[in-house]
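>>> Here is my input, please return the structure:
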Amino acid sequence: MKYRDHRVALVVPCHNEGITIYNTVTSFKEAMPELELYVFDNSSKDNTSEEARRAGAEVIFVKTPGKGNVVRRIFADVDADIYVMTDGDDTYEAAAVKKLVDKLIDDKLDMVVGCRKVAPEIAELAYRSGHQWGNKMLTGTVMKIFGGQFTDMLSGYRVFSRRYAKSFPALAQGFETETELTVHALELRMPYGEVMTEYSERPEGSESKLSTYKDGFRILNMIVRLFMREKPVVFFGIIASLFALLSMLFGMPVIDEFLETGLVPRLPTALLAASLMMIAIACLFAGLVLDGITTSRQEIKRLFYLNTHKS
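A predicted model of the protein is given here:
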């Protein structure tokens, strides 16, 4: 078992998980006794920290709310060769942890995602209404924009290499962090993989912190922001094309009339068309300038990634 030659840390972001955090930590510890155990308590108001300590984990408190803020602290505070991240709600398959870690090591990957596989009879219990459809839609959108072959982009069960963890900027604040985790791997062209894992319903008395519409829109907003930040030429090129098209729609009749009569009777329309074309040109130049900045930023991140000791 190659993972025994590495420091492997279990990192669990959680908020008000109570008894489920105890079950989560103990099940992972049973599946892989070599794990170093860390629970990041995101301002819980229940006995989460006590249950985590009872399970044998070191508890680190994160006062700033939001899973993305917790992930930032995880990668900053934990020093390990391999990071196993899972949610604290006891829904992910702890027994699959060795498969994920072994795949990371054997295939020389930087990230392995535990794709959720749900038995049909418990699908309605494991997911809220619309969650599966929303996951497929958001994952498909990211794959169309950034490429890649992820099938469950929003899974909270992942394994990372050290150089992934130490090169990840962690700018997201909430549940949109999974999107940022995925795009970071795609933009640096890191090797990644997936492993199918069982996903079960939440234990009785445990409630999901994910808001279907609020967090869905936050994830979609993150996708748009990453699209603008990582592919500015394409993003602003689309906007420039739309403004240029509107400019031509308004301007062509004015130009035709001028060619026929030598007059411009519809001056406001002519000014609108000219203004729209100027906006289109400005958007195009903005995309070109930002592309140079993005390229430099990606080069710096890539060099930092390569300079980080690989586990």
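>>> switch to C-alpha atoms for all contacts and neighbour counts from now on
Fine.
>>> how far away is residue 142 from residue 223?
In this view, residue 142 and residue 223 are 7 Å apart by C-alpha to C-alpha, to the nearest Å.
>>> Now do the helices in the stretch 151-300 of the chain.
Applying DSSP state H, counting those that start in this stretch to the stretch 151-300 of the chain gives helices spanning 162-165, 177-187, 212-230, 232-261, 267-307.
>>> Out of those helices, flag the one nearest residue 41.
The closest of the helices of the stretch 151-300 of the chain to residue 41 is helix 177-187. By C-alpha to C-alpha, the value is 16.8 Å.
>>> Between helix 267-307 and that closest one, find me the angle.
Angle of helix 177-187 versus helix 267-307, following axes from the mean of the first three to the mean of the last three C-alpha atoms, to 10 degrees, is 80 degrees.
>>> Run through the neighbouring helices and strands of helix 177-187.
Counting contacts by 3 or more C-alpha pairs under 8 Å, 6 or more residues apart in numbering; DSSP states H and E, helix 177-187 packs against helix 67-77, helix 131-146, helix 212-230.
>>> quick one: buried residues of the first one?
Read that as helix 67-77. Neighbour counts using 16 or more other C-alpha atoms under 10 Å place 67-75 of helix 67-77 among the buried residues.
>>> Second input sequence below; structure requested for side-by-side comparison:
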Amino acid sequence: MSEYEDVCALVPTRNEAATIADVVDGLYDVGIGHVLVVDGNSRDDTPQIAEAHGAEVVQQTGDGKGQAVRQGVERIDESYILLLDGDGTNPPEQAPRLLGPLVGGDAEHVVGDRTADMQPGAMSGLNQFGNRLINRAFRRIHGEDYGDILSGYRAFTAESFDRMFLSAEGFGIETEMAVECARHEIPVEVVPTTYRPRPEGSETNLHPISDGARIIVTLYSLAKTSNPLFYFGSIGAGFGAVGTALAVWIGYEWFGRGISHEALTVVAGVVLLLGVQLLIFGVLSDLVVTLHREQTRRIERLNEED
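A predicted model of the protein is given here:
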């Protein structure tokens, strides 16, 4: 019997023929009971190699990593899920680090922090800068520190995944999972992991600029349900700043040069009023979200008592 008989390793892949065999073998070597590979229409022999090494292989029905993760989880019957990339950057021998807190009942979601041991050449300088920027933004917006929210090496309970609302198709899936953990107050633990460079012959599916922009947009847009005060307040502050700047310029024109701008005065007033209204709306929305969380906690406590 495998040591982690109630664990399924979920490996989304696309053109990972150079690495998938080592990943699957490494997972079985540490005692994972079931390896599921969701292949995103690879142009190489990735699915055949994975199947030859004992993995269950299914063809992805859609596009993007996010869709592959959701499709894979729907097929999994085990209680614990280990998610990792098939490109060899996430060492499968470190899987017990992530599974330990789950099996021990200390957490429902575990994030592997790649920054703890990032090997030379594993991530470009641009990607490292973007990673730091996004993690800082997440801490500021959602008030939680999950170390490395963009990490694709993580483990979670099937029950906690069912509580998440996930819609991202591509690499934004990790960001959505982090936001949902914060929003639903899912117990999260961060463990250090190694991040290795991709071997020669293995090409990345990540596009730093376009995917990074999508992740930032996803992170910001999700703030309207988890931190509405920040979301609406920041938009309101933007309108307020524009309205104030316009009003200052109108005042200078009037008092300094004797030139009146009646139409622009109306515009400045409307923009300022809109900024104030958005700020008030953010405060009220934050109050509703806070009350909802309190009510949810009370219901959960009552269910536990029953």
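>>> Can you give me the TM-score here?
Once superposed, the chains reach a TM-score of 0.85 (TM-score structural alignment, normalised by the length of structure 2), with 302 aligned residues with a C-alpha RMSD of 3.5 Å.
>>> that older thread, of the helices of the stretch 151-300 of structure 1, which approaches residue 137 of structure 1 most closely?
With C-alpha to C-alpha as the criterion, residue 137 of structure 1 lies closest to helix 212-230 of the helices of the stretch 151-300 of structure 1, at 10.0 Å.
>>> The closest one vs structure 2, average distance?
Mean deviation of helix 212-230 of structure 1 relative to structure 2 after superposition (mean C-alpha distance after the TM-score superposition for structure 1): 1.5 Å.
>>> Then stretch 131-144 of structure 1?
Compared with structure 2 after the fit, stretch 131-144 of structure 1 shows a mean deviation of 1.4 Å (mean C-alpha distance after the TM-score superposition for structure 1).
>>> and if you look at stretch 235-246 of structure 1?
With mean C-alpha distance after the TM-score superposition for structure 1, stretch 235-246 of structure 1 averages 2.5 Å from its match.
>>> Next, the residues that contact that stretch from outside, please.
Residues from elsewhere that reach stretch 235-246 of structure 1 (C-alpha atoms under 8 Å, 6 or more residues apart in numbering): 227-228, 273, 276-277, 279-284, 286-287.
>>> which of the residues you listed lies closest to residue 257 of structure 1?
The closest of the contacts of stretch 235-246 of structure 1, once distances to residue 257 of structure 1 are taken by C-alpha to C-alpha, is residue 273, at 14.2 Å.
>>> how about that closest one, what's its match in structure 2?
When structure 2 is aligned by TM-score structural alignment, residue 273 of structure 1 is paired with residue 268.
>>> With adjacent residues omitted, what lies nearest to its match?
residue 243 (4.7 Å; C-alpha to C-alpha, 6 or more residues apart in numbering).
>>> From residue 260 of structure 2, how far off is the one you found?
17 Å.
>>> neighbour count winner among these two?
residue 243 (23 against 14; other C-alpha atoms under 10 Å).
>>> Give me the aligned partner of that one over in structure 1.
Looks like residue 243 of structure 2 aligns to residue 247 there (TM-score structural alignment).
>>> Now do residue 228 of structure 2 against residue 39 of structure 2, distance only.
37 Å.
>>> which residues of structure 1 does stretch 191-205 of structure 2 align to?
Aligned by TM-score structural alignment, stretch 191-205 of structure 2 falls on residues 195-209 of structure 1.
>>> which residues does the closest residue to residue 276 of structure 1 other than its chain neighbours contact?
Once flanking residues are discounted, residue 276 of structure 1 sits nearest to residue 247: 5.2 Å by C-alpha to C-alpha, 6+ apart. Residues near residue 247 of structure 1 by C-alpha under 8 Å, 6+ apart: 272-277.
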